[in-house]
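[1] Mind folding the following:
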Amino acid sequence: MDQRIITMNKTTFHHENGEGDIDNFAIARALSFLKADLIDLNGMEKATELMFNYGYQLGVSDAQRMREKYIDIQDILKQGPTLHCKKGHIKGSIFEGYIEFYGDKSVKTVYGTGTWLHSYEAKVHLDCFGQSDVPVCHTLMGFATGYMSTVFQFEVKVIEKTCVARGDENCKWDIYTVNHLPDEPNELSENQAAFDLVELGNIQSKMIQAVIDGATVEDILKEAEITFGRTFLVEDIFYNFAHSTNLSERDRQSIEKDMRIYDQNERNQLGMYFFERRQQLSFTKKVLKLENHVRLTNTIVSKNKVVAYLSMISMHPKTFTAYDYLILSKMTNVISVLLMTNAILEKSLAKDESTFTNEILHQELTDKNQILSRSRFFEVDIKQSYTVAILRWSKNIDKIQNEIESFIRRHLKKHRILISLKEQELVILLFHSLKDHSLIQNIFSHLRAALIGQFPKHPVQIVTAILDIAFWRQVLTIMKQPLLWFPAPTHQ
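    Next comes the predicted model:
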């Protein structure tokens, strides 16, 4: 069979920014902050995988559109750098190499070398973490790999050889052939059709945009269930429902019943320090066959601690396939990022809420209209009576502070509250119109019992005082004369 080689001489691509690129550059900036947070929370390895996969699916999507628009492979290749620049990832690129074809015009081998000009990833890494020991442009490598592999219908490998973030002069990379990717179906195609990998990649690609647009975890789970025909469930570290879709109330109750039994058995096995030990029990693709359902489960880990579980659920006997494992693995990446991003937003909101609460308690706000305006932002009616509760721990709670606050918010989700946390104390302002003081006492009695049940090694004391808005300036004085006192049990 005759062969021919096309040589691509060194070519420099630049792109002048247009009005239509503003959104893409905003996304690139958002990506830069997200990657920094991913590295901080989940470590370099997980952040690298997620950003490479994101870039890869962007490349695949763009290449598919260009294959529909252009016939000549060289024309398609020329569009790649321009599309890459428009996304705000780079400001230009240099490329040279060759493509070897078979006589039927199919590609045999590819080799090339290029340079990315002004990589946003390199800049972000230097700004946030300083100089790196290794190249860091993972989104860029992912985009180039996905784009080129789709264009050539070959699996190609793109490796960054030098990087500005490593102290090198430029971000240079090589591309070369790995394996051919046939267009024709193979024996696995029927199975693979159940979860089109392109669709799976598209979900990952939509992840960043979904975060920017404010999509919820439920939105992502619903899209995944439509695409894959599977039911997903996210639970917190106590196996409480956190996020789910497509579950009937009856199924939900059956699952909760199973998990209460499983949770208690695991607590008995782990002993008094079950919470701390459970945080360290990271696992992947664990199958649980319980009385009412079967599940394939992954842990979601942040800062080397288990913070949640993502499960694929079946209410009927089922043997999970290798493809189920792959789906769950990819979905774990997506949900991990969404939960992490939500946690960042919640942390920022919690900081604002804590500041506002402290300003009230320390009489630092004097403008009534400002108080009312800011209270509306936190969806509380400061004109109502409210109860101030001070929760105190004798032991350090720094390591489980976030879990305790999240647990309290879930427990009091039917009430409007403000929370401020400082050192070993947590202050809750609970707004209500209750006249019966015993009802307030019951709310905090149940809260304390629930906290001791979930965190038995961290007994808590609760001091409460009921206040009226007319006396908000006297909060600190009244707090020193508590109306209710729930001491820690003596045997703790």
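[2] Could you use CA atoms for every contact and neighbour count after this?
    Will do.
[3] can you map out the strands along the stretch 1-150 of the chain?
    Secondary structure of the stretch 1-150 of the chain (DSSP state E, counting those that start in this stretch): strands located at 3-14, 92-102, 107-117.
[4] Is it possible to get those out as CSV so that each row also shows mean neighbour count and distance to Ile371?
    Listed next are the strands of the stretch 1-150 of the chain as CSV, based on neighbours: other C-alpha atoms under 10 Å; distance: least, C-alpha to C-alpha, whole Å:
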stretch, mean neighbour count, distance to Ile371
strand 3-14, 13, 52
strand 92-102, 18, 50
strand 107-117, 20, 50
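[5] Chain neighbours aside, what residue packs nearest to the spatially most central residue of the chain?
    Centrality entry for the chain: nearest residue to the mean C-alpha point is Val337, 1.8 Å, by C-alpha atoms, centre = their mean. Beyond its immediate neighbours in the sequence, the residue positioned closest to Val337 (C-alpha to C-alpha, 6 or more residues apart in numbering) is Leu38, lying 7.6 Å away.
[6] And this one, please, so the two structures can be compared:
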Amino acid sequence: MNNKIDVNEHLTFHTETSEIFLNKQRIILMGADSLGTLRRDLISALGTERAKGFLLRYGWNCGVENAENMMTALPFETELDWITIGPKIHAMTGHVNVEATEINFDPKTGDYFAEGYWYHSYEAEQHIKHFGFHHEPVCYTLIGQAGGYVSKHLGRKVIFKEIECIGKGDARCHWIGKPLEDWGKEIQSETHFYVEEDLELELNDAYKRIENQKEMLQRVLKINEQISNVLLKKKDLHSIISILGQHFQTSVIVEDQDFQLLASFGKYKNHDIKRFIDNPFGLQKIPINNLNKHKRTSHLSLPEQFGWAHNRLTAPIMVNNQPLGYLSLIRENVEFDEIEYIALERTATICAIQMLNEKTALETEQRIKGEFLDELIRGNPNVEDLTHRMKFIGHDLNQPHYLFLFDLRHRHEIYDELEETELLEIKKQMAESIYSQIKSFGQSCLVSSKLDQIISLVPSDTIEKVNLSVKEFGNLLVKHLGNSYQQMSIILGISSQCKHIKLYKRGYEEARKAIEIAQFKQEKIDVVAFDELGLIARLCNDKNLAELKSFALDILEPLVIYDQKSSSELLKTLFYYFENQGNVLKTARNMMLSAGSIKYRIKRIEEITSLNLLLSKDFFDAQVALQILIFLGLVIIK
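    Next up is the predicted model:
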């Protein structure tokens, strides 16, 4: 049997009467968007359940008519031929592309089973366009049409059912068709959709549906009123989401734009949602894309491999068409219903206002604190006035502080004006991140962003509370920033402890010098504390580093070259010789060598460098030269 159907052979256009016929059946051309609008209005007027029955029965009648019409036009004789060609006829209508993976029919027993996939379903596309993803399959007309066509040919009721659907976030529409009695209990909840109902019952059902929608609206309005009151009372995000969680007896969480937890209500387990979002797989690709790209509420299902198996209904918290964060209802098993979708999206709007208020307040506070910080590091501040103003906003400058200076560089040297604007925004976000990170340890701080630097005054108490050294605390901050802003190169310089308001200018210079030294060294250094720098480092600056390097190489470069070529340890011997103030016996013990070996090496050093280490000038010059080379990373003593 030839399975190919040429549509042109069956279509007739009567230009005089403006009629179009498919065989002997008159048809009309109608856009998919028009059918989508009709679908939207039906669902809005009748509700999803009633509209589903209407569309399914409409599709069923279309399938029956297609079967009757094609019987008079195609030269097929057996039911098997008609059943096999069915998907081709279905696809011919333009509603969907059909792939039948299995069709089994026994003419003797009447047994029937079919399975396959639909692609480019106009019905799924239109439903997503008007309503977003649904919690169940939505191709009502298509399953009705397939069922009506097959039932007409077999003379028995055959039901088609979608087990996957693009309209609910799946990768494709997956269908199965078999006789009603073969479905058993699995199809019982669907059979009433195929039964025509009288007007009285329709009106009664419509009245019940209106009452249910009225009750649903009242519940949503009540939740909205309570949450709005919380917003007006200037309470925090936790207070807002607690109301939502209590109403629906479920967990609720708020996350920032990087899916870091901001607030939670109810049960919560640590899990790697960011990795799940960044690496979508299988059936989750569509809802994740719907959330990320289209900024729509999406139903996500996380498997155990990400740390917590659960379902989440997630709505983006939008401000100026950009997500500030995400609001989610969390359940481990139960699905979400329509009222929860509506309430979640309304609450997300309230959260957007709350987060925008917090962001504005934080920016204002940071701007004020930044101005105060600029006064401090400029020198000669009005101590009494500045101390009073800082106490007014809750910051005591009489406590000991460390000045943290973050030097920021974009990893790409060349970027256009747009990227520069984005770079300024990134630096602003980094300043906010530093502030939030330090505040999470229990105490506020001053943060100011200017040019390629971020300056922060960190209370000593904050560092002591976490039982870290000041450098370990700095490494913690740099690591946090590096993970979130990988496009930026970050060096942190840390001052010595500033115990008085007049010392902050000195602290700024110390932190700046620490960064200069880190940039000059050959090895990569992320955090430099001024207190860890030796005398040479403190004497160095960007104007004399080249001169000091030249001085050191003039004295010890021959020895450096000799060690590199011969893989000897003369520089190491010289280092320990200086560490032991020229004591040969102590040097020998340090290097676990004999005194004779040390004497031989010292003699060799003097021969190579033309130095006389018995002379105080040569001894001192060589010692300083070695310290400079070690400081600059040109010599490494292991």
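[7] what's the TM-score here?
    Laid over one another, the chains give 0.52 as their TM-score (TM-score structural alignment, normalised by the length of the first structure), with 291 aligned residues with a C-alpha RMSD of 3.7 Å.
[8] Just give me the neighbour total for the residue nearest to Val337 of the first structure.
    By other C-alpha atoms under 10 Å, the residues close to Leu38 of the first structure number 24.
[9] So which elements touch the host helix or strand of Gln213 of the second structure?
    In the assignment (DSSP states H and E), Gln213 of the second structure maps to helix 199-232. Identification of packing neighbours for helix 199-232 of the second structure by 3 or more C-alpha pairs under 8 Å, 6 or more residues apart in numbering; DSSP states H and E yields helix 237-248, helix 338-378.
[10] Could you point out which of those helices sits nearest Glu557 of the second structure?
    helix 338-378 (40.7 Å; C-alpha to C-alpha).
[11] In the first structure, which residue range corresponds to that closest one?
    Mapped onto the first structure with TM-score structural alignment as the criterion, helix 338-378 of the second structure occupies residues 322-362.
[12] got the residue ranges for the strands in the stretch 51-200 of the second structure?
    Counting by DSSP E, counting those that start in this stretch, residue ranges of the strands within the stretch 51-200 of the second structure are 97-105, 112-119, 158-164, 173-179.
[13] Rebuild the ones you listed as JSON lines, extending it with distance to Gly53 of the second structure and mean neighbour count.
    Putting the strands of the stretch 51-200 of the second structure into JSON lines (distance: least, C-alpha to C-alpha, whole Å; neighbours: other C-alpha atoms under 10 Å) gives the following:
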{"stretch": "strand 97-105", "distance to Gly53 of the second structure": "23", "mean neighbour count": "15"}
{"stretch": "strand 112-119", "distance to Gly53 of the second structure": "21", "mean neighbour count": "18"}
{"stretch": "strand 158-164", "distance to Gly53 of the second structure": "14", "mean neighbour count": "21"}
{"stretch": "strand 173-179", "distance to Gly53 of the second structure": "18", "mean neighbour count": "21"}
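[14] and His480 of the second structure, which of those is closest to it?
    Smallest distance to His480 of the second structure across the strands of the stretch 51-200 of the second structure (C-alpha to C-alpha): 41.4 Å, for strand 158-164.
[15] gap between the closest one and the chain center?
    Taking C-alpha atoms, centre = their mean, to the nearest Å, one finds strand 158-164 of the second structure lying 36 Å from the centre of the chain it belongs to.
[16] That strand corresponds to what range in the first structure?
    Across the first structure, nothing matches strand 158-164 of the second structure (TM-score structural alignment).
[17] Repeat that for stretch 573-580 of the second structure.
    Matched against the first structure by TM-score structural alignment, stretch 573-580 of the second structure finds no partner residues.
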